[in-house]
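Colleague: any chance you can model this:
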Amino acid sequence: MFQNLTERLGSTLKNLSGKGRLTEDNIKDTLREVRMALLEADVALPVVKDFIAKVKERAVGIEVSKSLQPGQMFIKIVQSELESVMGEANEGLNLAATPPAVVMMAGLQGAGKTTSVGKLSKFLREREKKKVMVVSADVYRPAAIKQLQTLAEEVQVEFFPSSAMQRPIDIVEAAIDHAKKQFIDVLLVDTAGRLAVDTEMMDEIKALHAAVKPVETLFVVDAMTGQDAANTAKAFNEALPLTGVILTKADGDARGGAALSVKHITGKPIKFLGMGEKLDALEPFHPERVASRILGMGDVLSLIEEVERKVDKDKAQRLAKKVQKGKGFDLQDFKEQLEQMKNMGGMMSLMDKLPGMGGMSAKIKEQANDKQFVQMEAIINSMTPGERARPDVIKGSRKKRIAAGSGTQIQDVNRLLKQFTQMQKMMKKMGGGNSKKMMRQMQGMMPPGGGMPGGMPGGGMMPPGLGGFKRK
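Modeller: Down below sits the predicted model:
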């Protein structure tokens, strides 16, 4: 998300370096470029105009402090205004109600409402420790009820059955009654997709809202529709008292126009981002973290939370102990590290959150794609347990067999072995308690463009669970 905007802003903001003072003249061109970057990112025009006016007002005439360069001061102002336009801080769900707290989902057809209900129920059950029940009031779409039932079973929350022969109001009222008896904390209501122009359908959801009085009414919208997402949310907000927005398919949106337009146009905060197809791919929306990511500064807090949540701590501890005892790091360990990275959304997801990675060239980003992980895993899977434990025995004929078995070339096997050797050296230094020195060496290995040492995906990035991340 935001790749295009990050690249444009990164190159634009460099133009201010070396200036002793921010004046209207020397930021004029930069503001024009920022304006163009935002418009190209499909940010709504009123949002762009307001944003540029506020940045200009704050930036012109500011004396740059001795500790900061003008470019840095300007970036700080841009970051602050980006946070402001997206909503200052994360706004979670307000579930302070007599149980069950009813959360209604509304949105267009195909926006991802039903999947979002599944993701949100998993989020509430696992991270908020809530007892959750879901119900489908979508009596129009074939198989919508069955789809939600399947999702509920997968994320292990209670499902309240309904049928296409019932009225939506009757379904939800029965679900609320059942939820009270079962001491359910949160009831998530999936509704039928509808268009704002469809008067009959809009009247139906208004009546449903009035009858069940949900504590949260979330509008689910596809991020890839850009500023149209914000306009659609505005139309729904005029019909329904929305409390927030879930932006789906945000991982496929390279522009980011929807995220930067929704709050300004609707006055309602984005509460969650859907970042993929998996049912755990739902992130609380933190404007300050997203602003940092847009400006190429990474999002270390989200990365730390992801590591804590998704890394298999037992495996990580076993590997750490093994390395500390000097027993070495073998190809089976290397494969497990690749699997851990895949669990965390893959290399691009990780790189997106690492500081300094926003300005990477497209070529380097392409090299670090997740297809390489699949290929590397296939190569290791084609090895015998003995070869994984002792990679030094892998010579000519073995390499041919491994390449043939994994559908790759001998040079791919050689590349993997080279990358493994680099990781093995890192682990050896960690085992010797020399991790600070190792981190300095890793930074020295990084080429000026922010590339990866030795052509390795992720380069000197610490393996998940071994990077020493600690919450401050």
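Colleague: when you work out contacts or count neighbours from here on, use the C-alpha atoms and nothing else.
Modeller: Noted.
Colleague: what's around the nearest residue to Pro241 once chain neighbours are set aside, how many residues?
Modeller: Distances taken as C-alpha to C-alpha, 6 or more residues apart in numbering put Thr217 closest to Pro241, at 7.1 Å, once the chain neighbours are dropped. The criterion is other C-alpha atoms under 10 Å. On that basis, Thr217 has 22 neighbouring residues.
Colleague: Thr217 sits in which helix or strand?
Modeller: Following DSSP states H and E, the helix or strand that holds Thr217 is strand 216-222.
Colleague: who are the packing partners of that strand?
Modeller: Applying 3 or more C-alpha pairs under 8 Å, 6 or more residues apart in numbering; DSSP states H and E, we find strand 216-222 packed against strand 101-107, helix 227-239, strand 244-248.
Colleague: how about the helix ranked longest in the chain: buried residues?
Modeller: Ranked by residue count, the top helix of the chain under DSSP state H comes out as helix 410-431. Of the residues in helix 410-431, 410, 412-413, 416-417, 419-424, 426-431 count as buried by neighbour count, 16 or more other C-alpha atoms under 10 Å.
Colleague: and the helices and strands packed on strand 216-222, which is most packed in?
Modeller: strand 244-248 (a mean of 27; mean count of other C-alpha atoms under 10 Å).
Colleague: and that one, what does it pack against?
Modeller: Under the contact definition 3+ C-alpha pairs under 8 Å, 6+ apart, strand 244-248 sits against strand 216-222, strand 270-274.
Colleague: where along this structure do the strands fall?
Modeller: Listed from the start of the chain, the chain has strands (DSSP state E) covering 101-107, 132-136, 158-160, 186-190, 216-222, 244-248, 270-274, 282-284.
Colleague: which elements pack onto the fourth one?
Modeller: Counting contacts by 3+ C-alpha pairs under 8 Å, 6+ apart, the secondary-structure elements packed against strand 186-190 are strand 101-107, helix 113-126, strand 132-136, helix 168-181.
Colleague: one more to put side by side:
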Amino acid sequence: MLENLTDRMSKALRNLRGIGKLTEENMAEALKEVRTALLSADVHFKVARQFVEDVKAAAMGQEVLASVTPGQQIVKIINDELVKLLGEGAGQLLDKKPLRIMLVGLHGSGKTTTSAKLAKRLAKEGYRPALVGCDIYRPAAIDQLETLCRQENFRCYTDRNSKDVPKIGRAGMEWAKEQDANLIIFDTAGRLQIDHDLIEEVKKLRDKIVPDEVLLVADAALGQEAVNVAQHFNDAVHLTGIVLTKLDGDARGGAALSMKTITGVPIKFMGTGEKMDDFEIFHADRMAQRILGMGDVVSLVEKAQENIDEKEAQRLAEKMQRAEFDFEDFLAQMRQVKKMGSIGSLMKMMPGMSGIEIGDAEENRLKQTEAIILSMTVQERRKPMILNASRRKRIADGSGTSVRDVNQLIKQFGQMRKMMKMMGGSKGRKLMKKFGGMGGGKGGMPDLSGLGGGGKGLPPGLGL
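Modeller: Now for the predicted structure:
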């Protein structure tokens, strides 16, 4: 979503970094580019204007530190002001049990999916969730909610006969208490646009269930219209937070930068994909760094800690050091990395990598590599040296690839094993120690760059 904004802001920052001496003239020119970048990304014009004025005021009121250049100091000021614009700190819900959360929003914003994603995230924090279906208008809404709850083993309350939404909400809340749930999420109906009936319904439901949190689920692709929607809902039901969805799409990102300022309501969560785990706490400082092309290493590390089994990573690292790493191990590593998300989404979290495009071709190479390995027998994966011409032909046919593809993967795998053998010696251990045990330390992941073709510009360990 943020690529367009990031590209434009990066260009503006490059010009700023080159400033040797700050003057009103050269700063005005550079900040004009920043303002243009914001406006082109659908940021509200009042927000863009105020942002530039705040940056200018902060810059003119500071003395340049001896340890940095004037341009670097301006970049730091822009980062700080961007954090303020997005809402300082991380999005936090009320710390209480039981916790009642009502989700509101327009039709198609992703409320039902978000309710299940939110329940899954909070379940990891010790909550016992129950979801209540209050959308009686969309035919598939109840079916979708029940399917998601079965998939994640959540409690679910629905009533296909009643048309009284406040009554359904109250009955669902009482039922959830009987089920010993300490997190109750109410999935409400939406409309294609704000109307009187929608607002009255959510008001009555709110009065009946008295939620602790009222979260607006807003589609980031709506641009400035999302800001207007947020303002309407806030005036009607007093929002406590916003969930931005579809941040993996091609929206220009302006909604994220405008909502907090216009409504005064913090963004608490964001949906970053279609999978149930593609749901993150909104950190203003991390989002600011992503927008400015600085990556988000903290979120990347958190994803790794959450999805990668440390004991398995340690086992793979030790096998690598003994040069015993085989295709079984490689497949295990691929699957651990895949749990963290697509390679493209991981790349965007790395400093300086936001401009590198990871398209379908690179993702398909990973799938092709996995298909080739899965077409091998267990014995072939553990002993690649037995892969003769007839076996390679069978593997190619079984994986829907060519013998050339299979040969290339085996050749690259052999080269990698030779390198592992070299690194496993005394000289290699000294070198690994010198560089902090990269790729082979405790919990480290082996460098498998290049295997399966590798994406252009991919860093070691993610080329696969």
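Colleague: give me the TM-score for this pair.
Modeller: Between these two chains, after superposing, the TM-score reads 0.88 (TM-score structural alignment, normalised by the length of the second structure); 448 aligned residues with a C-alpha RMSD of 2.7 Å.
Colleague: and for the alignment partner in the second structure of Ser11 of the first structure, the neighbour number?
Modeller: Superposed on the second structure with TM-score structural alignment, Ser11 of the first structure falls opposite Lys11. Lys11 of the second structure has 16 neighbouring residues, counting by other C-alpha under 10 Å.
Colleague: if we can go back for a sec, in TSV, list the strands of the first structure along with distance to Glu88 of the first structure.
Modeller: Shown next, in TSV, are the strands of the first structure (distance: least, C-alpha to C-alpha, whole Å):
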stretch	distance to Glu88 of the first structure
strand 101-107	23
strand 132-136	29
strand 158-160	35
strand 186-190	27
strand 216-222	19
strand 244-248	14
strand 270-274	11
strand 282-284	13
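Colleague: can I get the helices and strands packed on strand 216-222 of the first structure in JSON lines including distance to Gln79 of the first structure?
Modeller: Conversion of those to JSON lines gives the following (distance: least, C-alpha to C-alpha, whole Å):
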{"stretch": "strand 101-107", "distance to Gln79 of the first structure": "30"}
{"stretch": "helix 227-239", "distance to Gln79 of the first structure": "20"}
{"stretch": "strand 244-248", "distance to Gln79 of the first structure": "21"}
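Colleague: for Asp333 of the first structure, which of the ones you listed is the nearest?
Modeller: Distances from Asp333 of the first structure to each of these were compared using C-alpha to C-alpha; the shortest belongs to strand 244-248, at 34.7 Å.
Colleague: which stretches in the stretch 1-150 of the first structure count as helices?
Modeller: Using DSSP state H, counting those that start in this stretch, the helices assigned to the stretch 1-150 of the first structure run over residues 3-13, 24-40, 45-59, 70-86, 113-126, 144-155.
Colleague: cool, the stretch 201-350 of the second structure as well?
Modeller: If DSSP H, counting those that start in this stretch is used as the criterion, the helices of the stretch 201-350 of the second structure fall at 224-237, 254-263, 284-291, 297-307, 310-321, 327-339, 343-347.
Colleague: out of those, which comes closest to Ser67 of the second structure?
Modeller: For these, distance to Ser67 of the second structure was read as C-alpha to C-alpha. The smallest value, 21.4 Å, belongs to helix 284-291.
Colleague: returning to that earlier point: of all the helices and strands packed on strand 216-222 of the first structure, which one is nearest Lys66 of the first structure?
Modeller: Closest to Lys66 of the first structure of these is helix 227-239 (C-alpha to C-alpha; 39.8 Å).
Colleague: let me see the contact set for the spatially most central residue of the second structure.
Modeller: The structure's the second structure has its C-alpha centroid closest to Thr272; by C-alpha atoms, centre = their mean the separation is 4.4 Å. Thr272 of the second structure is in contact with 245-248, 278-280, counting by C-alpha atoms under 8 Å, 6 or more residues apart in numbering.
Colleague: counterpart of it over in the first structure?
Modeller: Correspondence of Thr272 of the second structure to the first structure, assessed by TM-score structural alignment: Met275.
Colleague: one step back: what lies in contact with the longest helix of the first structure?
Modeller: 323-326, 328-331, 334, 376, 379, 391, 399-400, 402-403, 435, 438, 454-456.
Colleague: which among the residues you listed count as buried?
Modeller: Those of the contacts of helix 410-431 of the first structure that meet the buried threshold are 323-324, 328-331, 334, 376, 379, 391, 399-400, 402-403, 435, 438, 456, by 16+ other C-alpha under 10 Å.
Colleague: now do stretch 240-258 of the first structure: distance from first to last residue.
Modeller: End-to-end distance for stretch 240-258 of the first structure: 20 Å, by C-alpha to C-alpha, to the nearest Å.
Colleague: quick one, the longest helix of the first structure and helix 331-343 angle?
Modeller: Using axes from the mean of the first three to the mean of the last three C-alpha atoms, to 10 degrees, the interaxial angle of helix 410-431 of the first structure with respect to helix 331-343 works out to 90 degrees.
Colleague: just to revisit the earlier point, same list, the helices and strands packed on strand 244-248 of the first structure, but as JSON lines with distance to Lys395 of the first structure please.
Modeller: Compiled in JSON lines, those are given as follows (distance: least, C-alpha to C-alpha, whole Å):
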{"stretch": "strand 216-222", "distance to Lys395 of the first structure": "51"}
{"stretch": "strand 270-274", "distance to Lys395 of the first structure": "45"}
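Colleague: alright, I will stop here.
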